[in-house]
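Participant: what's the 3D shape of this:
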Amino acid sequence: MTGTDDLAARLRSGDRRALARAITLVESGRADHRAAALDLLAALPDPEDCLKIGLSGTPGVGKSTFIESFGLMLTGQGHRVAVLAVDPSSARSGGSILGDKTRMEHLSRDPAAFIRPSPSQSELGGVARRTREAAQLCAAAGYDVVLIETVGVGQSETQVAHMTDLFLLLLAPAGGDELQGVKRGIMEIADIILVNKADGDLRPQALRTCADYAGALRLLRKRPQDPEGFPKAMCVSAIETTGLETAWQEIRTLHRKRRESGWLARSRADQAVHWFEEEVRQALLARLRREPVRGLMADLARRVERGEETPAAAARLLIERMLGPGAPADP
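Facilitator: I've put the predicted structure just below:
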């Protein structure tokens, strides 16, 4: 049995250390590690019964508190929960800055939960490049709910929709200008909006905020894959744990309807194609950084800087040098 086969067998048995080691392997940038990671992923098909949930929200909205309360509720019901928390990266070392295990103290000690902070490594979309593969490993290890927490809310956060089955947007009680700060793009992909901190003095404001978002969602175009009533806005309190069970029931209802209609299978197939194309793009960019192309790219960059070439003309010249005359330069 090869090392990869042994790691796959241990991971399938639910070995947490094997899972941590496997995620480290897929996140590695070394060529030999990447080859081993591809062998490992090929030996571990992605289970269909794992529910992958994306979660985003503005900083300070209480994402970590919500995940801990929500995760503890799910493990209490017999589920196994994995949390992939994508942290902002250090510009110098590339490592994680925050470290979500310190912010989910109780959930991190739960034997039915697994928390893995990953550096975003300056990736657009708020998710690390290998987060999708890490989620596949968690599913193969027997975790039936995988929560992917992104760095923060923004237009580029929509990337998480390409690796999850449904998307939660967590917001704080707000009004007026604060409501305008939430981008339409992320509103359009949100399946359920959860207004957190609906407790104490903030509860009346949370209810008003929830009503405002519910009205905004009704103005968006109806999505054909969703049953009546979705997307929707709901109030929750991560501290008082109120509304979490109702939110979970709505998540299960939406997931079941999408599976029964066949939309879920089509969505996962489309996601696979998306990540295939993303791998091609990343591989081509990597080639551009190598010699002899790197020297040509640097020379063209200097010519653009001096105004001797336009950016578009320089890009076409580089593409033609790589792929031959007549190669399309436009995406």
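
Participant: okay, CA-based contacts and neighbour counts for the rest of this
Facilitator: Fine.

Participant: How about stretch 233-252, which residues are buried there?
Facilitator: Applying a neighbour-count criterion of 16 or more other Cα atoms under 10 Å, one finds 233-238, 241-244, 247, 250-251 buried in stretch 233-252.

Participant: before we move on, what about stretch 77-88?
Facilitator: 79, 80, 81, 82, 83, 84, 85, 86, 87, 88.

Participant: Ok, stretch 293-301 next?
Facilitator: Across stretch 293-301, burial judged by 16+ other Cα under 10 Å covers 296, 297, 300, 301.

Participant: tell me the contacts of the nearest residue to the last one once chain neighbours are set aside?
Facilitator: Setting aside the residues directly before and after it, residue 301 is nearest to residue 314 in space (Cα to Cα, 6 or more residues apart in numbering), at 7.9 Å. With contacts defined as Cα atoms under 8 Å, 6 or more residues apart in numbering, residue 314 is in contact with 300, 301, 304.

Participant: which SSE is the second one in?
Facilitator: This points to residue 301. Using DSSP states H and E, residue 301 maps to helix 293-305.

Participant: residue ranges for the helices of the chain, please.
Facilitator: Along the chain, counting by DSSP state H, helices occupy 3-12, 16-27, 31-42, 63-76, 105-108, 131-140, 177-180, 184-189, 203-219, 244-261, 263-288, 293-305, 311-323.

Participant: Would you do the same for the sequence below? I want to compare the two.
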Amino acid sequence: MQDITPDDLTTRAGLARAITWVESKRADHQDKAQHLLAQCMPKTGHARRIGITGVPGVGKSTFIDNFGSMLLEQGFKVAVLAVDPTSKRSGGSILGDKTRMEHLSMNPNAFIRPSPAGETLGGVAKKTRETLLLCEAAGYDVILVETVGVGQSETVVADMVDLFLVLMLPNAGDELQGIKKGVLEVADMIAVNKSDLDEKAAKNAARHYRNALHILTPVDPSWDPTVSTISAGKNRGLLELWSVMEAHKKATIESGSHSKRRSEQQLRWMESLIGESLMQAFQQHPNVQTALPPLRNDVASGDIAASLAAKKLLSLFMAHPTH
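Facilitator: Model (predicted):
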């Protein structure tokens, strides 16, 4: 495969090829991807990174399509990335979303990329982070990172963006409709979508979310999370939502928390990659591979303490390096 330079990323075809390297498990592709990323780093860091999540049926695809199209009309270049650790079927939810984002998918200033299906959460997150950097180097101004998983994927996405938006429904019985406290804790903004279906219910839901947010510690000390009512399908409230996002950017940059947030995200990412690499090396160590099955059986049967088994395995790993 021909080498790719940062200049090649200016075309969607070149960017797609570079992301294929990032996603590949081949050692030579990974080496090329890391070399390209190193060249791209000076061109990264300037885009708006916005995370988006929501319960099934909340209208994420319509929101991203219409919100992204509005940004395109304002002259921005928009990339949409997805983290989906739960789908192992090609043509799953995000691939379907790509076909439903009709306006974005046809616009040359937009780029949509689903995460590889069937990967572990950590693997998907790693590829999404690197894809995000490539999109920034390619000149995209706004990166929308969508999570279609439930649970841990929300916090993973929140840890790679500047602002995390949670979309909610206006009338789903219980106003907190299964959204876990952990998701609200990482929310910078909540938007009650489809408010045109029942405006009274949307306002009631918004009030409940504001009350819930008041008892939680804000993600950022310089920003109190906001709650809005919108109707993405009717293009209502989207411009106002962007204005709130602009206010968030201004407040966090002035307070210094924007740069601090990004720095802390980078350090946590580095530590995570070190942990993943160490675990991979540990599991591939020949002595560990030999000793692990019987020790697993002994731990499962209660014949040996888990702490002692772990100590034995780590001793084998550290006492007999493979390199």
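
Participant: hang on, the earlier thing: could I get the buried residues of stretch 77-88 of the first structure as a markdown table with distance to residue 207 of the first structure?
Facilitator: Below are the buried residues of stretch 77-88 of the first structure laid out as a markdown table (distance: Cα to Cα, whole Å):
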| residue | distance to residue 207 of the first structure |
| --- | --- |
| 79 | 30 |
| 80 | 32 |
| 81 | 29 |
| 82 | 30 |
| 83 | 28 |
| 84 | 30 |
| 85 | 28 |
| 86 | 30 |
| 87 | 30 |
| 88 | 31 |
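
Participant: So what does residue 235 of the second structure match up with in the first structure?
Facilitator: Using TM-score structural alignment, the equivalent of residue 235 of the second structure in the first structure is residue 241.

Participant: didn't its match look like it was pressed against residue 69?
Facilitator: Yes: in this structure, residue 241 of the first structure is within contact of residue 69 by Cα atoms under 8 Å, at 6.4 Å.

Participant: how about the residue nearest to residue 301 of the first structure, what's its match in the second structure?
Facilitator: By TM-score structural alignment, residue 314 of the first structure lines up with residue 309.

Participant: quick one: that match from residue 156 of the second structure, how far?
Facilitator: Per Cα to Cα, to the nearest Å, residue 309 of the second structure is found 31 Å from residue 156 of the second structure.

Participant: okay, now residue 218 of the second structure: neighbour count?
Facilitator: Residue 218 of the second structure has 17 neighbours, counted by other Cα atoms under 10 Å.

Participant: Quick check: closest non-adjacent residue to it.
Facilitator: residue 224 (6.1 Å).

Participant: what does residue 207 of the first structure give?
Facilitator: Sequence neighbours aside, residue 235 is the residue nearest to residue 207 of the first structure in space, at 6.8 Å (criterion: Cα to Cα, 6+ apart).

Participant: just checking, that neighbour touches residue 194?
Facilitator: Yes: Residue 235 of the first structure lies in contact with residue 194 (Cα under 8 Å); the separation is 5.6 Å.

Participant: which residues does residue 2 of the second structure contact?
Facilitator: So residue 2 of the second structure contacts nothing (Cα under 8 Å, 6+ apart).

Participant: Nearest to residue 14 of the first structure among the buried residues of stretch 233-252 of the first structure?
Facilitator: Of all these, residue 251 has the smallest distance to residue 14 of the first structure: 25.4 Å, by Cα to Cα.

Participant: That closest one maps to what in the second structure?
Facilitator: That one, residue 251 of the first structure, aligns with residue 245 by TM-score structural alignment.

Participant: now do residue 296 of the first structure
Facilitator: Using TM-score structural alignment, residue 296 of the first structure sits opposite residue 291 in the second structure.

Participant: how close does that match sit to residue 3 of the second structure?
Facilitator: 42 Å.

Participant: Spatially central residue in the second structure, please.
Facilitator: Centroid-nearest residue in the second structure, with Cα atoms, centre = their mean: residue 157, separated by 2.9 Å.

Participant: Report the spatially closest residue to that one, excluding sequence-adjacent ones.
Facilitator: Spatially, and ignoring its direct neighbours in sequence, residue 157 of the second structure is nearest to residue 51 (6.3 Å; Cα to Cα, 6+ apart).

Participant: who are the neighbours in contact with the residue nearest to the centre of the second structure?
Facilitator: Residues near residue 157 of the second structure by Cα under 8 Å, 6+ apart: 51, 83, 125, 145, 146, 147.

Participant: quick one: which two of the residues you listed are the most distant?
Facilitator: The largest separation in these, counting by Cα to Cα, is between 51 and 125 at 12.7 Å.

Participant: More neighbours: which of those two?
Facilitator: Neighbours per residue, other Cα under 10 Å: of residue 51 of the second structure and residue 125, the larger number sits with residue 51, 28 against 23.

Participant: now that one: how far from residue 191 of the second structure?
Facilitator: Residue 51 of the second structure is 13 Å from residue 191 of the second structure, by Cα to Cα.

Participant: what sits in contact with each of those two?
Facilitator: residue 165.

Participant: which stretches of the stretch 51-200 of the first structure form strands?
Facilitator: Using DSSP state E, counting those that start in this stretch, the strands of the stretch 51-200 of the first structure run over 51-57, 81-87, 113-119, 145-149, 166-171, 192-195.
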